[in-house]
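J.: Got a sequence here, can you model it:
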Amino acid sequence: MEIYNPASSPVDLSGYVIDDLVGGGGAPYTIPSGTTIPAKGYFVWETTNYYNNSGGDDVTLKGPDGTVIDQYHYGSTGYDRSWYRSPDGGNWATSQDTTPTKGATNQ
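T.: Below you'll find the predicted structure:
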């Protein structure tokens, strides 16, 4: 999972939470204290076996107070394919990226 910072200054992600199904699914991941995203940069969380590929899942970012900041539901995905916003920080694309590039601009 990647989080993009469209701002012209760094963003502190300390205490933000990455989750799948809110109130269910896998155990939420709390972003460690001191984690920042540089201006126009990316935070990349690499994990395996957290999100479902065949049955679909939710991808959720929550603030430290539990407020849902962003959420996306997908029906299914294939190996080495990604759902993304285009351009970075824009609207969710209607198709998957077949050439995902970790930490780089979505095309």
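J.: from here on, contacts and neighbour counts on C-alpha atoms
T.: Fine.
J.: Residue 40 is in contact with residue 11, isn't it?
T.: No: contact criterion Cα atoms under 8 Å: residue 40 and residue 11 do not qualify, at 9.8 Å.
J.: shared neighbours of those two, anything?
T.: Taking Cα atoms under 8 Å, 6 or more residues apart in numbering as the contact rule, residue 40 and residue 11 both touch residue 5.
J.: could you measure residue 100 against residue 48, distance?
T.: 16 Å (Cα to Cα, to the nearest Å).
J.: same deal with residue 86?
T.: Going from residue 86 to residue 48 by Cα to Cα gives 24 Å.
J.: Kindly report the same for residue 95.
T.: Counting by Cα to Cα, the separation of residue 95 from residue 48 is 22 Å.
J.: Quick check on those two: which one has the bigger neighbour count.
T.: Each of residue 95 and residue 48 has its neighbours counted (other Cα atoms under 10 Å); residue 95 has more, 11 against 6.
J.: May I have the residues that are in contact with the nearest residue to that one once chain neighbours are set aside?
T.: Nearest non-adjacent residue to residue 95, counting by Cα to Cα, 6 or more residues apart in numbering: residue 83, 7.1 Å away. Shown in contact with residue 83 (Cα under 8 Å, 6+ apart): 92, 93, 95, 96, 97.
J.: Could you also give me the structure for this second sequence? I'd like to compare it with the first:
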Amino acid sequence: MIFALCIVALSAIGASAMVINEVELNPLGNGTKWVELYNNGEDDVDVSGWVVSIVNPPWNGLMPIRDGTIIPAKGYFVAEGSAQWGQEESGTVVLVNASGFKVDETHFMTDDGDSDFTFGRYPNGVDTDQKSDWKLMKATPGSENLLSIRA
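T.: As a prediction, the model looks like this:
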């Protein structure tokens, strides 16, 4: 009974609909790291006060989400890091809601390509909690992840 109530509560706030969908850990040149979130649910989700972080101990890059930020159903949001961050090329990305609940987390990733290729969930937005959810692909910030053939 308690388990069922927890599932209903999570569904009600939309947390289960939010996933980390694409990660740019090593942007081309002096670009800024970014993380794309995707709402794979049927309802809009208010992500005010949520935090995206890239963790690579002892370094931790935080990307707080501004109040009033709503991600529409089947919509995207791109959180951007700071231009002053070092050139760490690896990390685990974590999404935490305003109550401190971990909504999603990636495996440890390394991107040493210094390119416009990113790690993205493929198929788009699908989360099976497996490393195989993630593919190296051409960056598509704010839109559907697509596999492209590398030349």
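J.: TM-score for these two?
T.: The TM-score (TM-score structural alignment, normalised by the length of structure 1) is 0.81; 103 aligned residues with a Cα RMSD of 2.2 Å.
J.: Mind filtering the contacts of residue 83 of structure 1 down to those shared with structure 2?
T.: Among those, the ones still in contact in structure 2 (both residues aligned by TM-score structural alignment, their matches' Cα atoms under 8 Å) are 93, 95, 96, 97.
J.: Isn't the first one up against residue 86?
T.: Spelled out, that is residue 93 of structure 1. Yes: judged on Cα under 8 Å, residue 93 of structure 1 makes contact with residue 86 at a distance of 6.0 Å.
J.: which element is the residue mapped onto residue 67 of structure 2 from structure 1 on?
T.: Under the alignment defined by TM-score structural alignment, residue 67 of structure 2 is paired with residue 33 of structure 1. If you go by DSSP states H and E, residue 33 of structure 1 is not part of any helix or strand.
J.: what residues are up against the closest residue in space to residue 33 of structure 1 that isn't next to it in sequence?
T.: Leaving out its chain neighbours, the residue that sits closest to residue 33 of structure 1 by Cα to Cα, 6+ apart is residue 14, at 4.3 Å. Applying Cα under 8 Å, 6+ apart to residue 14 of structure 1 gives the contacts 31, 32, 33, 34, 35, 36, 64.
J.: residues contacting the residue nearest to the spatial centre of structure 2?
T.: Structure 2 has residue 20 as the residue nearest its centroid, 2.6 Å off, counting by Cα atoms, centre = their mean. Neighbouring residues of residue 20 of structure 2 by Cα under 8 Å, 6+ apart: 35, 36, 37, 38, 93, 94, 95, 104, 105, 106, 125.
J.: gap between the aligned partner of residue 80 of structure 1 in structure 2 and residue 108 of structure 2?
T.: Taking TM-score structural alignment for the superposition, residue 80 of structure 1 sits opposite residue 116 in structure 2. Using Cα to Cα, residue 116 of structure 2 is found at 19 Å from residue 108 of structure 2.
J.: Also residue 87 of structure 2?
T.: Residue 87 of structure 2 is 16 Å from residue 108 of structure 2, by Cα to Cα.
J.: re the thing from before, from the kept ones among the contacts of residue 83 of structure 1, which is closest to residue 44 of structure 1?
T.: Residue 44 of structure 1 lies nearest to residue 97 out of those, by Cα to Cα, at 16.5 Å.
J.: OK, contacts around that closest one?
T.: Residues near residue 97 of structure 1 by Cα under 8 Å, 6+ apart: 81, 82, 83, 84.
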